[in-house]
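Q: pasting a predicted model and its sequence here:
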Amino acid sequence: MNKAAIDDIYRPVSAIIVRRYKFNRNRTELSYMLVQKPRKSHAWQFPQGGQDQEETGAEAALRELREECGSDLKVSLVDTIPIGIYQYKFPRKRTDGYIGAKVSFFRADYLFGQCQPDGKEIIDYEWLIREKIDEYVHPEYKEALKSVFF
């Protein structure tokens, strides 16, 4: 199957990795924001969602962050091209024609504000250091993140 055909059957999705620097006296601590979806499995992930036809991946990542966390949270986009890709198949047949998703990851630096979960798409969030993320995410997602955290 050629690349164009694969792109047609995998839904384009953009994820945003929001990182926050905390400067302490002796070191700089870096944490990342994960959000919790209202489901039993695969609940914790970076804010993400489907890319609309007229927008770039980076634009979709910023829009999804705004939709899921509200407009109070301000970030500065670091990447305009993906720093990593995670492709997976959906667990069951869907009616939209897609058999899976192709998630593109973009980074952003936290500026100010708070994530205010909408209670529908997102029910909670956490700021976590890199080592703690593995405890929250599904093993397949964790594996995909290896290419993102160099």
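A: Okay, I see it.
Q: going forward, measure contacts between C-alpha atoms and count neighbours the same way
A: Noted.
Q: which other residues reach the biggest helix by length in the chain?
A: Longest helix of the chain, by residue count under DSSP state H: helix 57-69. For helix 57-69, contacts defined as Cα atoms under 8 Å, 6 or more residues apart in numbering pick out 13-16, 47-52, 73, 77, 79-82, 104, 106, 114-118, 121-122.
Q: putting a second one here so we can go through both:
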Amino acid sequence: MLRRQLSNIPNNNFLIRFNSTTGKEKWDLLTAVCIERKPQIVPDLTGIQKEFNDQLKSVEFEKSWKSAHEIRHERDVKQMELLKKGDIESDLALKQTAQDFVDMSSDELNKFQFGSVVTEADNKKDIKSTLRKLNKNLVLVTQTKIGDKNFYLLPQGMRNDGETLRQTADRVIKEQLGTELKTQIYGNAPIGFYKYKYPKEAQNASVGAKVFIYFASHNGGVINEKVNHMWLDRTELQKELPEKYHKAVQMFLIDE
């Protein structure tokens, strides 16, 4: 519901004037960025996707015209029949038939070795590398300290006065992840929302944080090596993120 409401707002000026108090409680306004690395190779098809793909191939084959190769093969068969009957001279027979071409191509394909989809990062179980699990969507999480405990969450930062939430998102990426990381944030409005209360010992002027989440894609580059981070797939993300926080993030991620 919040996502639909935010998307209908004509501009993002409201973000500067957003009231961070609820009743007598004061909340900090934060912006988080969900940076996703898209699959680098075609993901494996699910069962229903394979069935649908086979159905499409069947329909396409039934409605398609004969290819030049099929017409050539039919002509070759007729010539071979005429050759057996002696109706044509043997020197007029084709030197290479369409079937010969198929056999040669099949032999060449059988000898071809496909490259492995398992990378060095996979073998080393390097969770900091974007070169792992090339057929999966990976989401970036960084270590964040809340109170006296450390959590792995989406990169996030406090909004400064006079700053829009979108501007905060851009600043969070540069300040926390480094200037060499290339990303593309989609839109000026948040795509997700989450709020949490600070531990009692950490509640000073504010009781907690309201986090507005933006969505971005990873377009290359590297993260500052000093940043403690991980690139996680959907299953790993569910195990690593706090349960309620994960539910808020899961709402705008496409299931695999």
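A: That came through, no problem. Computed from a prediction, not measured in an experiment: that's the story for all the values here.
Q: correct me, but Gln114 of structure 1 touches Asp124?
A: No - in this structure, Gln114 of structure 1 is not within contact of Asp124 by Cα atoms under 8 Å, at 11.8 Å.
Q: are we agreed that Gln238 of structure 2 is in a strand?
A: No - under DSSP: H, G, I helix; E, B strand; the rest coil, Gln238 of structure 2 sits outside any strand and is assigned helix.
Q: list the contacts of Leu111 of structure 1.
A: Leu111 of structure 1 is in contact with 20, 73-76, counting by Cα under 8 Å, 6+ apart.
Q: can I get the residues you listed in JSON lines including distance to Glu140 of structure 1, secondary structure and neighbour count?
A: Below are the contacts of Leu111 of structure 1 laid out as JSON lines (distance: Cα to Cα, whole Å; DSSP: H, G, I helix; E, B strand; the rest coil; neighbours: other Cα atoms under 10 Å):
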{"residue": "Arg20", "distance to Glu140 of structure 1": "24", "secondary structure": "strand", "neighbour count": "20"}
{"residue": "Leu73", "distance to Glu140 of structure 1": "28", "secondary structure": "coil", "neighbour count": "15"}
{"residue": "Lys74", "distance to Glu140 of structure 1": "29", "secondary structure": "strand", "neighbour count": "19"}
{"residue": "Val75", "distance to Glu140 of structure 1": "27", "secondary structure": "strand", "neighbour count": "18"}
{"residue": "Ser76", "distance to Glu140 of structure 1": "28", "secondary structure": "strand", "neighbour count": "14"}
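Q: and the residue nearest to the spatial centre of structure 2, how close does it get to Gln238 of structure 2?
A: A centroid search over structure 2 (Cα atoms, centre = their mean) returns Lys38, at 2.8 Å, as the residue closest to the centre. Counting by Cα to Cα, to the nearest Å, the gap from Lys38 of structure 2 to Gln238 of structure 2 is 18 Å.
Q: got it, and Tyr196 of structure 2?
A: 18 Å.
Q: the two: who's more crowded?
A: Ranked by neighbour count (other Cα atoms under 10 Å), Tyr196 of structure 2 and Gln238 place Gln238 first, with 16 against 13.
Q: aligned partner of the more buried one in structure 1?
A: Counting by TM-score structural alignment, Gln238 of structure 2 lines up with Asp134 in structure 1.
Q: what segments of structure 1 are strands?
A: For structure 1, strands defined by DSSP state E occupy the ranges 10-23, 28-36, 44-45, 48-50, 74-77, 84-89, 100-112, 124-129.
Q: I'd like to check the angle between the longest one and strand 100-112, please.
A: Inter-element angle recorded for strand 10-23 of structure 1 and strand 100-112: 20 degrees (by axes from the mean of the first three to the mean of the last three Cα atoms, to 10 degrees).
Q: report the buried residues of strand 10-23 of structure 1.
A: 10-20 (16 or more other Cα atoms under 10 Å).
Q: onto which residues of structure 2 does it map?
A: Using TM-score structural alignment, strand 10-23 of structure 1 pairs with 27-40 in structure 2.
Q: distance-wise, check the nearest residue to Ala209 of structure 2 once chain neighbours are set aside relative to Leu165 of structure 2.
A: Nearest residue to Ala209 of structure 2, sequence neighbours excluded (Cα to Cα, 6 or more residues apart in numbering): Asp28, at 4.6 Å. Distance of Asp28 of structure 2 to Leu165 of structure 2, given as Cα to Cα: 12 Å.
Q: again, but for Leu253 of structure 2
A: On the measure of Cα to Cα, Leu253 of structure 2 and Leu165 of structure 2 end up 20 Å apart.
Q: which of these two has more neighbours?
A: More crowded of Leu253 of structure 2 and Leu165, by other Cα under 10 Å: Leu165, with 30 against 14.
Q: what's the counterpart of that one in structure 1?
A: Leu165 of structure 2 maps onto Gly57 in structure 1, with residues paired by TM-score structural alignment.
Q: now that match: how far from Trp127 of structure 1?
A: The value you get for Gly57 of structure 1 to Trp127 of structure 1, if Cα to Cα is used, is 23 Å.
Q: could you do Arg92 of structure 1 as well?
A: Arg92 of structure 1 is 32 Å from Trp127 of structure 1, by Cα to Cα.
Q: more crowded one of the two?
A: For Arg92 of structure 1 versus Trp127, neighbours defined as other Cα under 10 Å are more numerous around Trp127 (16 against 7).
Q: contacting residues for that one?
A: By Cα under 8 Å, 6+ apart, the residues touching Trp127 of structure 1 are 31-34.
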